Each structure stands twice: as C-alpha cells, then as structure tokens.
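1. Turn this into a structure:
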Amino acid sequence: MFESLTQRLSGTIDRLRGRGRLTEENIREATREVRIALLEADVALPVVQALIERIKVRAVGQEVLKSLTPGQALIKVVRDELTAVMGAQASELNLNVPAPAVVLMAGLQGAGKTTTVGKLARLLKDKRRKKVMVVSADVYRPAAIEQLKTLAEQTGVLFFPSDAGQKPEDIVRAAIADAKKSFVDVLLVDTAGRLAIDEAMMAEIKALHAAVNPVETLFVVDAMTGQDAANTAKAFGEALPLTGVVLTKTDGDARGGAALSVRYITGKPVKFIGTSEKTDGLDVFHPERVASRILDMGDVLSLVEQVEQQVDKDKAAKLAEKVAKGKKFDLNDMRDQLEQMQNMGGIGSLMEKLPGMGQIPEHLKQQVQQSREVPRMIAIINSMTKKERRNPALLNGSRRARIAAGSGTHPSDVNKLMKQYQQMEKMMGKMARGGMKGMMRGLQGMMGGMGRMPFR
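-> Here you go, the predicted structure:
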C-alpha cells in the first residue's frame, strides 16, 4: 500500500531535506506537489484541501522558517498532519464490558467481511488472549456460514451454527446465550451484505443492531475502491452507530487513498487493516507508523513487533547456544532461518517496512517481491538426506545433480545455495569468536556477496 504516493512524495521530500533555508515560494511549490500526489493516490478532495491548508499554515509559521533545519522541520509537519488526518493514534477495541463483548461486522458483499471475522478472531485469541466465538447471521449465503465454520476450525475458536431458515436476530440472540454458558469473552457476528446500499439492507442491519446492542460495530470496506470506500463508510455511519472501520485488501492497493480519507470523512477511526489473505493477515492500524511509511521513513516498530511475534524463540535460542559453543552451523539451521523469513511474509514484506525503500526502482522491488528464491532454497535443502544436511562437505558433483533433480532445480542453483550457506557459516563462526563485532563483519561480507542494490 502507498507505493505510488511514497514514490511521488519521496522526490519532493529529498529536495527539501538538504535545504539550509526555505522560502514561502519553496513551500508553495512543495505543497503543490504534495497536493498532486494525494489526488493521484485517490484521496478524497475535501481531505486533500484540509490537509494542504493545515500544512501551509504550519509551514509558513515560525516552526519551519525559523528552524535550524527547515527542510527537516517541514517534513515533520507533513508527517504530523498525515498522522492527524488518519486519527493521531491507534484505536483499540473496547472489550471492557460484561462478557461476552459482542462485535458486529457490517459492510457490502465482497468487501471481505467473513474473512475479516476469521482474522479478527485469531488476533483476539493470539494477541489479547481472549476466548472467542464466531457466528454468521448471513442467511442469504449458506456458503458464508460454511466459510466461517472453516475459518473457526483453522483459527481454533468456537463456532455457533446457523442456517438460512432462521432470522438474523434469533441467530445472534441464541449465540449470545450460548456464549454466556461457554464463558466466551468476545462474540464476533458476521452479517449479510449487498452489492450496493439499499433500504432493505439498512433496515435489516438496524434491526439486528437494536436486538443485540453490540459494544463495537465495525464497518468492513475494500481499500481498493479508493474514494468510494470513504463514501460507503459515511452512508453506513449515518444508518448505524459505527465505532470503527476495517480496511481490507490493502496489499492490493498501491495508492492508499482510502486509508487517508476514511477517518476524515466518517469521523470514525480505522481500527484494523487487512494485509494478506492469510488468517494472520490483520494488523492494528497505527496512523503515525503509516505516515512514516508514506514519507519513506520506514516502519521499524512494526518490523520489530513482527519479528517478536513470528520468530520461533526456542529455535533462535538453540541456534544462539549452538553458535556460542562453537558447534558447526549446518543446513538444517539454514533451513530454519529461511522458514522463519517465509513466516514473516518473505523478503518483500520485510523490505517495505525499511526506510528509504521509495528510492529503490520499482522494477527491482517487483523482482524481490515476486522472487521464488527462498522457497526454492528450502526445496533444495529438503531434497537432501539427513546426513547431507548435517554434513554439507559430503555434497560432491553427483549428489548435487541428484538434489537438483529431486527439487526441480538446476545444479547451478544448488551451487548458489551452497555458496550462501558457506557465507552464513562464516558469519556464525565470527559471531562465536568475536561477539557483536565479528557478527557485523560477517554481515558485511554476506551483503557484499549478495551484491549491492542501486538506491538511486
């Protein structure tokens, strides 16, 4: 998300960063470019106008023009205002009510409501340690009920059965009664959607809302619909007392206009964003981190959290202990490291959270994101025998040819993997011998071996 906006803004930001002095003319020119970039990113016009006005007011004041580093000061103003328009800070779900806390999910058909219910159930279970139940009140699509049942099984939460012959209010009342008996903390309710907003749909969801009185009513909307996402959210907000918005399919949205528009137009916070199709592909929306990513400053906090949550700490501790004792780093260890990288969404997912990525040419980023390199390396290691993985020195020419055939790759791919393994082994050896300094030297050696990426 935000690739096109980041690319457009990073040039403007770079030109300002080095300026020892800014004039009102410089600022006018910069805000004009920011305005064009926002409009091209499909940000709603009222949002663009308000944002540019706020940036101008602060930029031509003492805060920027009298600063020792005016370029940096203006960038800070842009970041602060982007953050403010998206809601200033992350907005948590209010679950501080007598159990079960009922969360109602509303939205149009095809926005990803059912999938989002499954993802939110997993997030609440894994990160907030809640006992979760899900129920479908979508009596028009039996497939949605089955889909939610499958998601409940995958995420390990309770599922309350329903069928197309029941009334939505009856389904949810029965689910609440069952949730109380089962000591459930949170009940997530999936509702029916339509292809467009109509009176029948609004009447039905209003009646359901009145019957169950949810503590949270979240509007689920497809980010790829751009300005329409904000307008649809506004229409729902006028019919229902929404408490927040969930933006889905943000991984397919290069512009990001919806994320910047929804809060301003609806007055409701964006609480979560869907980042992938996997059940763990739902993140809390942090406006300040998103603003930093838009301005190509990276999102190191989210990267650290991702590593914390998804790295297998036991395996990491065992590897550290093994290296400290001077034991040999083998291909089993290398495979573990590659699998951890895959679990974190691959190289592309990690790269987009690093500062300066907007300056890398688009074709190179696409190359990395579409790369099948890591899965191919794992397949090659899996084609080896246990003995070969423990003793890589055994891998002569005939063994390498057999491994290539078994993994559907070429012997040159096996040779390339072995070269990378040798570099990692050297790095681990330096860590054991020289502590942190040794590790840094090893990392520099590895980066040199992998070649430099042109940043300009």
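
2. make it CA atoms for all contacts and neighbour counts henceforth
-> OK.

3. Which positions in the longest helix seen in the chain come out as buried?
-> For the chain, the longest helix by residue count, based on DSSP state H, is helix 411-450. By neighbour count on 16 or more other C-alpha atoms under 10 Å, the buried set for helix 411-450 is 411, 413-415, 417-418, 420-433, 438-439, 442-443, 446.

4. this one as well, want them side by side:
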Amino acid sequence: MFDNLSVKLDRAFKTLKGQGSITEVNVASTIKEIRRALIDADVNYKVAKEVTDSIKEKALGRDVLIAVSPGQLLTKIVAEELTLLMGETNVPMDQTGNPNTILIAGLQGSGKTTFSGKLANMLKKQGRTVLLAACDVYRPAAIDQLKVLGEQIGVEVYTEPDEKNPVKIAKNAIKYAKEQGKKSLIIDTAGRLAVDEEMMQEISAIKKEINPSETLFVVDSMTGQDAVNTAAVFNERLDFDGVVLTKLDGDTRGGAALSIRKEVTKPIKFISTGEKMDAIDLFHPDRMAKRILGMGDVLSLVEKAQQNFDQEEARRINKKIKKNQFGFDDFLSQMEQIKKMGNIKDLLGMVPGVGKAIKDIDIDDDSLKPIEAIIKSMTPDERENPDLINGSRRQRIAKGSGTSVNQVNQLLKQFQQMRKMMKTMNKMGGAKALSNLMR
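-> Now for the predicted structure:
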C-alpha cells in the first residue's frame, strides 16, 4: 500500500540526514523531492504545491530541538500535513434509520459488490442484522455474485429476478427489511459512467426515492487522479456522504487517497484491500499518514486483533504458555487467527519500521502453507510434544508434507526459540516483560 510513495518520501528525507539545522538552502531540495513524489503518486499539481508550501513554511518556522534531527522534524511535519490533506479524523458512518439504509454507488468495475459484502460482514460482526439488496439489473452475474457473498458471510440477499426497475427493487427491499426486523440494509447498484446521463438519472432517482441514511461512492484507487475527477461529477449529482477506496493492495500510486478529500470535500470513510470479506478498514487519516511515512499503524493492528481473535481461545493458549505446554496444535490455531486479520504483508507493514524492510519481499498467505503442511504431517503426539521428533521422524514429516528436511528443521528450531521466549516472558510477568522488550 503506497509503497512507491513511501520509498520516494524516505529518499527525500535522507537529504536532511546529517544536517544540524533546517535552513532555506537545505530544505529547498527536500521540499522539491517531496512535491515530485506527490505528483508521481498522481496527486493534483495544485494540491501538491499547496501542501509542500505549507510544509516548507512550518519547517522554517520551527526550532529543531537538540534531541530531534531535522529529518525527524520534517517527517513529523509531513505527517501532520498529510493528515490534514486526508481529512484529519475518521468520520463515522450514519447508522440511524429503520432500517439504516446504505446506498452504494460508483463506476463500473470499482468493486461495489465486493465492498457491499465486506460492509455487510463488518456490520454483522458489530451485532447488527443485515440485508443486502441486489439492484444491479444490468450486469448478468451481479445478482449471483451478491448471493455468493451473502452465503459466504451468512447475510440474506433480497432479489427480484424478474423486476428491471432498480428504484422499485430498492423500495421493496426497504419494506422487506422492516418486516424482517433488519437493522441495516445495503443497496448494491449498477456501475455507471459519469457521462451516461440516463444511468446518472437512475441513481439520482434511487436516492431520492429511498432517502438513504448514508450514500457511499466507491472508487478504484488504481485509477489515480481520474478517480478524483469522477468523484467530483458523482458528488454534483448525488451529494454523497463519503468515499470508499478499493483495491489499495494493488500497484496503486495513491493519489486518490491523498487528494480526494480536498478536491471533493467529502470524507474517505472506508478502505478496502483484496477479495477477503474481512479486508475492510475504517479510514483514519492520521494512521494512514504514518503508514505512508513508514511509521507503522499499531492502533489499527490492535483493533484488527481484537475483532478477529477468539477471547476464549486466547485464554486457553495463555494457560498452556504458563504451564510451558504450548504445542504445534496451538501454534496452528494462532496462525488461523492471524490469517483472519487480512493480508500478511499488510499486517506486517503496520509494525513500525517493518514496512520498509519488507517492501521488496513478496509475502502472501501462500507463504504459510508449507508451515501448515509440515505441522499437519506430524502425529498428534508429535504436535503436542515436539521433543519427540528425531531424525527419522523429521524425514517422514518432510516426505508427507512435500517439503525438505531442512525446512522441517528450520521450523522446529524457530518453534523452540519461540517457546523459550514465551517461557521467559511468563517468568518476567507477561505484560511487564512485553513492556520491557518494547523499550
């Protein structure tokens, strides 16, 4: 996410390393590099110039403390400016109404249907009863796609296969949601081009007829500055409440995320990465600014863990750690919990300093498959007591998992090291130990 921009900004800050103070001369080249990085990321030139002019003014107006280098100070100022540019704070979605009705609009291929499923899944996890309504009557596979997603997350989908008027379908969906006691209704509409007057009139008519609590404009972040221009046109017709940025895991330059708030004056409310139904996040400008600058996003990482980790399972694992009985079955259970949190590389990128280190490394969920195969090739006794695994057992496990003895040895070594660390932390008092390690 924003890898290219992060690399270029990091390169810009390096020009100030070793400098004792910020001056007109040494800050000028850095500001120029920052502006170039933003424009390369597809940020509008005018917006990029306004931001960098503000950064320069603030940088020259601040004294550099002895404990803070000029590079660190400029990084902090850039983080502040990016946060301001993207909207300062998270703007929550309006969840009032009976039912709370959310209208999803956007261009063709922007990821509206997938996002509708992700949003339904998120609201369901919050304890709300949700109904999805299929109002895309043009794309042949749209209704089927929504049905598959609904089945996947356990959310009912309202459809009228023979009805070709999306306004009527949306009205009937609201009536059905009330009858069934649904708290939230998400209306997935057809993708449309901003230049298609008939289709634009249709989405306007749907909004006017159902008066939704929230109208969200879904935009493919890979389309860059075009996304900003399209959002502006849609906003003139719909006056939507917020923006959803999808496909942020792709090879995107990130310009839409950085400038859409300023250009359209509507907040980004959600970001979406990948196809998994859990791959959705609330948009926090301050956290995103830190991630772009390689400063990590620990808060979002903790929130994801709280949402996805089974508390009862966590307590069970903790008891086993205290008794030094943590085995491979427990390790496998923890891996499954982590996979639920989203893309592995994206998660690691939330850890301060790690994002830069792994930017050129290809890490995906498939990278965990050899580990899973090795563990599942062990007998129940071996998984419970890894000390039983001698040379002949290692050869059998390698053969059964389709891996090498070297890979089995490496996993066993890492596992033993992890157990030792857990034992040490347990002796030191868990939370206290973690606190000491983080200092």
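
5. What sits closest to His284 of structure 2 if chain neighbours are left out?
-> Asn90 (4.8 Å; C-alpha to C-alpha, 6 or more residues apart in numbering).

6. scratch that, Val368 of structure 1
-> In space, Val368 of structure 1 is closest to Gly348, 6.1 Å off (C-alpha to C-alpha, 6+ apart).

7. Could you grab the helix/strand/coil label for Leu188 of structure 1?
-> Under DSSP: H, G, I helix; E, B strand; the rest coil, Leu188 of structure 1 falls in the strand class.

8. Alignment lookup: it to structure 2.
-> By TM-score structural alignment, Leu188 of structure 1 lines up with Ile186 in structure 2.

9. so where does Glu33 of structure 2 fall, helix or strand?
-> According to DSSP states H and E, Glu33 of structure 2 maps onto helix 24-40.

10. what's that helix packed up against?
-> Counting contacts by 3 or more C-alpha pairs under 8 Å, 6 or more residues apart in numbering; DSSP states H and E, helix 24-40 of structure 2 is packed against helix 3-14, helix 45-60.

11. The longest one: which residues count as buried?
-> In other words, helix 45-60 of structure 2. Applying 16+ other C-alpha under 10 Å to helix 45-60 of structure 2 flags 47-49, 51-52, 55-56, 59 as buried.

12. go on, the first one?
-> Taking 16+ other C-alpha under 10 Å as the basis for neighbour counts, the residues of helix 3-14 of structure 2 that come out buried are 3-10, 12-13.

13. what do you get for stretch 249-264 of structure 1?
-> 249-251, 253-264.

14. which stretches of the stretch 251-400 of structure 1 form strands?
-> 270-274, 282-284 (DSSP state E, counting those that start in this stretch).

15. so which of these is the most packed in?
-> strand 270-274 (a mean of 26; mean count of other C-alpha atoms under 10 Å).

16. so how far is that one from its chain's centroid?
-> 9 Å (C-alpha atoms, centre = their mean, to the nearest Å).

17. which other helices and strands contact that strand?
-> Using 3+ C-alpha pairs under 8 Å, 6+ apart: strand 270-274 of structure 1 touches strand 244-248, helix 257-266, strand 282-284.

18. try 6 Å this time
-> strand 244-248, strand 282-284 (3 or more C-alpha pairs under 6 Å, 6 or more residues apart in numbering; DSSP states H and E).

19. Where does the first one end up in structure 2?
-> It refers to strand 244-248 of structure 1. Using TM-score structural alignment, strand 244-248 of structure 1 lines up with residues 242-246 of structure 2.

20. Show me which positions of that stretch end up buried.
-> Here stretch 242-246 of structure 2 shows 242-246 as buried, counting by 16+ other C-alpha under 10 Å.

21. just stretch 185-199 of structure 2 next, same as before
-> By neighbour count on 16+ other C-alpha under 10 Å, the buried set for stretch 185-199 of structure 2 is 185-192, 194.
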